[in-house]
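Visitor: Sequence unavailable; structure follows:
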């Protein structure tokens, strides 16, 4: 039994009929799975080349999405064409890049599939700085605000653990280290959510073209941010050897050729540390999505994010105080959560 269309999809359908007056295939709209934001996506019944979007104008940066689309298209990156936009109502008619994410090919194709995502990163890094002047910076305030979600939503709200003044000082010291590292990295275009669910395969299966989506929060920041987002993906874990090789290849192709380039060892530490910043943020965001936004499915990704967090914190002596605190203070509570696998399940 089909659910009744919501008021936004009905208004969107009426708008689409104005944009496509010669098409009899606008209705019905078929809803597609959503993302972490408030956007809603719809396929047109018999016009698979189109994607209809309702993106609430009060909460979503729609003008930025259009501007970043134009920037990426001008640099020959695979982004959807924009056919029509109504900013006041948050309606968009886009090219449909495909409904299957790159993630769907990982199990069968392994690192061969991963390489398709990695192949886009040099082109993103090559966008000229003059073209990026209007984008916001991944500055200290933004980096700190993101990590603050960890204490507020993951520790306090999800785990129901109060933080003492000393614990907050420990976190402040860690966050300061991670910010300093992030700001010292080679800078450039940052997609900010470059992972296997935001790389879409065109119709035609695993050998089809690949396209970028969900880049409306793009910034200028550390070039290793998108690299770690893909290699330490919250939805898929790659073998350490695969990660090591990909980091070395990216360094040789993108970083080593720059003036005043860091060494590979320095770049690798920066890669790990910006990954820790991202995963600390993600722990807070996924907890908030579950508790505030009614999206409990994001809790299922937390065990892998916790793994990444501890893996990096244990690796570097400067991060040991945080690693020890996380293991002693948080892990007992984490291990009692319904979403965390038992010791037997982790074997």
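Guide: Structure's in. What do you need? Keep in mind it's a predicted model, so treat the numbers as computed, not measured.

Visitor: switch to C-alpha atoms for all contacts and neighbour counts from now on
Guide: Noted.

Visitor: Near residue 188, how many other residues are there?
Guide: 21 (other CA atoms under 10 Å).

Visitor: Then the one 4 residues further on?
Guide: Taking other CA under 10 Å as the neighbour definition, residue 192 ends up with a count of 21.

Visitor: Is it in a helix, a strand, or coil?
Guide: Following DSSP: H, G, I helix; E, B strand; the rest coil, residue 192 is assigned to coil.

Visitor: which residues touch the closest residue to residue 65 other than its chain neighbours?
Guide: Distances taken as CA to CA, 6 or more residues apart in numbering put residue 216 closest to residue 65, at 4.3 Å, once the chain neighbours are dropped. Counting by CA atoms under 8 Å, 6 or more residues apart in numbering, residue 216 touches 61, 62, 64, 65, 66, 68.

Visitor: The stretch 101-250 of the chain: helices as residue ranges?
Guide: Remark: helices assigned in the stretch 101-250 of the chain by DSSP state H, counting those that start in this stretch are 106-109, 111-118, 121-125, 140-149, 165-184, 224-231, 240-250.

Visitor: Can you list the buried residues in the fourth one?
Guide: By 16 or more other CA atoms under 10 Å, the buried positions in helix 140-149 come out as 140, 143, 144, 146, 147, 148, 149.

Visitor: Need the contact partners of stretch 95-107.
Guide: 48-51, 79-83, 113-114, 117, 196-203, 206, 210-211, 236.

Visitor: Just the buried residues of that stretch, please?
Guide: For stretch 95-107, by 16+ other CA under 10 Å, it's 95, 96, 97, 98, 100, 101, 102, 103, 104, 105, 106.

Visitor: of the contacts of stretch 95-107, buried ones?
Guide: 50-51, 79-82, 113-114, 117, 196-203, 206, 210-211, 236.

Visitor: Look up how far residue 21 lies from the closest residue to residue 71 other than its chain neighbours.
Guide: Closest residue to residue 71 apart from its sequence neighbours, by CA to CA, 6+ apart: residue 131 at 7.7 Å. Distance, residue 131 to residue 21, by CA to CA, to the nearest Å: 36 Å.

Visitor: Show me what the helix or strand hosting residue 84 is packed against.
Guide: Using DSSP states H and E, residue 84 maps to strand 82-86. Using 3 or more CA pairs under 8 Å, 6 or more residues apart in numbering; DSSP states H and E as the contact criterion, the elements in contact with strand 82-86 are strand 91-95.

Visitor: so the strand it packs on versus strand 82-86, what angle?
Guide: With axes from the mean of the first three to the mean of the last three CA atoms, to 10 degrees applied, the angle from strand 91-95 to strand 82-86 works out at 180 degrees.

Visitor: putting a second one here so we can go through both:
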């Protein structure tokens, strides 16, 4: 028996769940693992297991950009390193707003273990694939985002059952660091491209106005991974609470467009232009004080940046981590990116792509 398994068994025994049947669930792109727990009595539960030592350290709020870059990727991008206390603190904040995040009946933050309420298997993506009308689900997801955004600037520190957690900003260092994954990793996947120092300098210059605008507009909590495979349909609940949220431990203060384009320009499934337009109309109807034109300019720019970031992440997962299944998502991400690059404000970025990334790569 591994030391980690011994920790899990001790934790489950202390939680009164040592008799539960354990079923491991498929993994994702992270270092977390999940099990569904079926106790002798009572509802099923989830075991979240995130060993603190499995990741580089999260960002200290006091660190400079240089210190963050020296500490590793989690610090650059202001990621939580999967820490259980981050998940617990964000969950408490979401629940205080009337949104649906899992209860945590048992928690051992120091060892990276938690028992979660089980929201079931009705992921938006799965329910839609089984024939449900996607429109009500997406509009409910928009209602949940509007609720989160209407709450305004989140506290600087979130209080949760696992301890306090800083609500960091998705700032220039994090935004540009994310975009740079593209130039760092695409050449390692595709030998038709290479980027010398001048190309990388031009890349950063082209993105600079978008990065600055995204950091300047950071004013709400962003889930950071808000899409149809991280949202669970809970139709027995009311209003925005029908949207069960998971995988939100990397939440930050960010531009309110971030979760919108993550949802509506999804890496994993097609969302029609008509549904995207309907969902955006619903968002602005719920938030009538928002300047739609200015918002949508940022939406296109930050969506394009995010798509470049995700292409870089997928290239890394394939080339470094040996996970070829992520290749099937690349054509969709290129389609989203190419469409956003048609916006006039993105002309400098579009010119960079025309110079450095052949059209056949962007297909």
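Guide: Yep, it's here. Quantities reported herein were computed from a predicted structural model and do not represent experimental measurements.

Visitor: picking up where we left off before, show me the contacts of stretch 95-107 of structure 1 that map onto strands.
Guide: Residues of the contacts of stretch 95-107 of structure 1 located in strands (DSSP state E): 50, 51, 82, 83, 199, 200, 201, 210, 211.

Visitor: The fourth one matches what in structure 2?
Guide: Translated: residue 83 of structure 1. Residue 83 of structure 1 maps onto residue 105 in structure 2, with residues paired by TM-score structural alignment.

Visitor: Spatially, and excluding backbone neighbours, which residue is closest to its match.
Guide: residue 115 (6.0 Å).

Visitor: now residue 352 of structure 2
Guide: residue 203 (6.7 Å).

Visitor: tally of neighbours for the counterpart of the one you found in structure 1?
Guide: Aligned against structure 1 by TM-score structural alignment, residue 203 of structure 2 finds its counterpart in residue 171. Using other CA under 10 Å, residue 171 of structure 1 has 19 other residues around it.

Visitor: try the one 3 residues further on
Guide: The local packing count at residue 174 of structure 1 equals 17, with neighbours defined by other CA under 10 Å.

Visitor: and the residue nearest to the spatial centre of structure 2, how far is that from residue 15 of structure 2?
Guide: In structure 2, the residue lying closest to the centroid (CA atoms, centre = their mean) is residue 225, at 1.9 Å. As judged by CA to CA, residue 225 of structure 2 and residue 15 of structure 2 stand 29 Å apart.

Visitor: And residue 35 of structure 2, by the same measure?
Guide: For residue 35 of structure 2, the distance to residue 15 of structure 2 - CA to CA - is 15 Å.

Visitor: Centre of the chain to the longest helix seen in structure 1, how far?
Guide: Secondary structure of structure 1 per DSSP state H: the longest helix is helix 264-291. Computed by CA atoms, centre = their mean, to the nearest Å, the chain-centroid distance of helix 264-291 of structure 1 equals 11 Å.

Visitor: The residue nearest to residue 71 of structure 1 -> structure 2?
Guide: So residue 131 of structure 1 corresponds to residue 155, using TM-score structural alignment.

Visitor: same check, this time on residue 235 of structure 1
Guide: Match for residue 235 of structure 1 (TM-score structural alignment): residue 268.

Visitor: thought that match was touching residue 327?
Guide: No: judged on CA atoms under 8 Å, residue 268 of structure 2 makes no contact with residue 327 at a distance of 11.0 Å.

Visitor: Give me the more crowded residue out of those two.
Guide: Ranked by neighbour count (other CA under 10 Å), residue 268 of structure 2 and residue 327 place residue 268 first, with 17 against 13.

Visitor: Could you measure from that one over to residue 262 of structure 2?
Guide: Residue 268 of structure 2 is 10 Å from residue 262 of structure 2, where distance means CA to CA.

Visitor: Residue 146 of structure 1 pairs with which position in structure 2?
Guide: With TM-score structural alignment as the criterion, residue 146 of structure 1 matches residue 178.

Visitor: any idea how far the closest residue to that match other than its chain neighbours is from residue 267 of structure 2?
Guide: Excluding its sequence neighbours, the residue lying closest to residue 178 of structure 2 (CA to CA, 6+ apart) is residue 309, at 5.1 Å. Between residue 309 of structure 2 and residue 267 of structure 2 the distance is 11 Å, computed by CA to CA.

Visitor: for stretch 294-302 of structure 1, the distance to its chain's centre please.
Guide: Relative to its parent chain, stretch 294-302 of structure 1 has a centroid offset of 15 Å by CA atoms, centre = their mean.

Visitor: Identify all contacting residues around stretch 115-127 of structure 1.
Guide: By CA under 8 Å, 6+ apart, stretch 115-127 of structure 1 touches 75, 77, 102, 188-190, 196, 199, 210, 223, 226-227, 230, 250, 253-254.

Visitor: same check, this time on stretch 130-149 of structure 1
Guide: 71, 175, 179, 183, 189, 218-222, 277, 280-281, 283-285.

Visitor: ok so, going back, return the residue of structure 1 aligned against the residue nearest to residue 105 of structure 2.
Guide: Using TM-score structural alignment, the equivalent of residue 115 of structure 2 in structure 1 is residue 93.

Visitor: hang on, isn't that match packed against residue 54?
Guide: No: contact criterion CA under 8 Å: residue 93 of structure 1 and residue 54 do not qualify, at 9.2 Å.

Visitor: compared with structure 1, how much does stretch 276-286 of structure 2 deviate?
Guide: Here the mean offset of stretch 276-286 of structure 2 against structure 1 after fitting is 2.1 Å, by mean CA distance after the TM-score superposition for structure 1.

Visitor: now that stretch, how far from the centre of its chain.
Guide: How far stretch 276-286 of structure 2 lies from its chain's middle: 21 Å, per CA atoms, centre = their mean.

Visitor: what residues does that stretch touch?
Guide: Against stretch 276-286 of structure 2 from outside (CA under 8 Å, 6+ apart): 138, 139, 142, 143, 146, 264, 265, 290, 292.

Visitor: Just to confirm, what residue in structure 1 is aligned with the fourth one?
Guide: It stands for residue 143 of structure 2. Using TM-score structural alignment, residue 143 of structure 2 pairs with residue 119 in structure 1.

Visitor: residues near its match, how many?
Guide: Neighbour tally, residue 119 of structure 1, other CA under 10 Å: 11.

Visitor: where's it relative to residue 125 of structure 1, distance?
Guide: 11 Å.

Visitor: same question, residue 289 of structure 1
Guide: Residue 289 of structure 1 is 30 Å from residue 125 of structure 1, by CA to CA.
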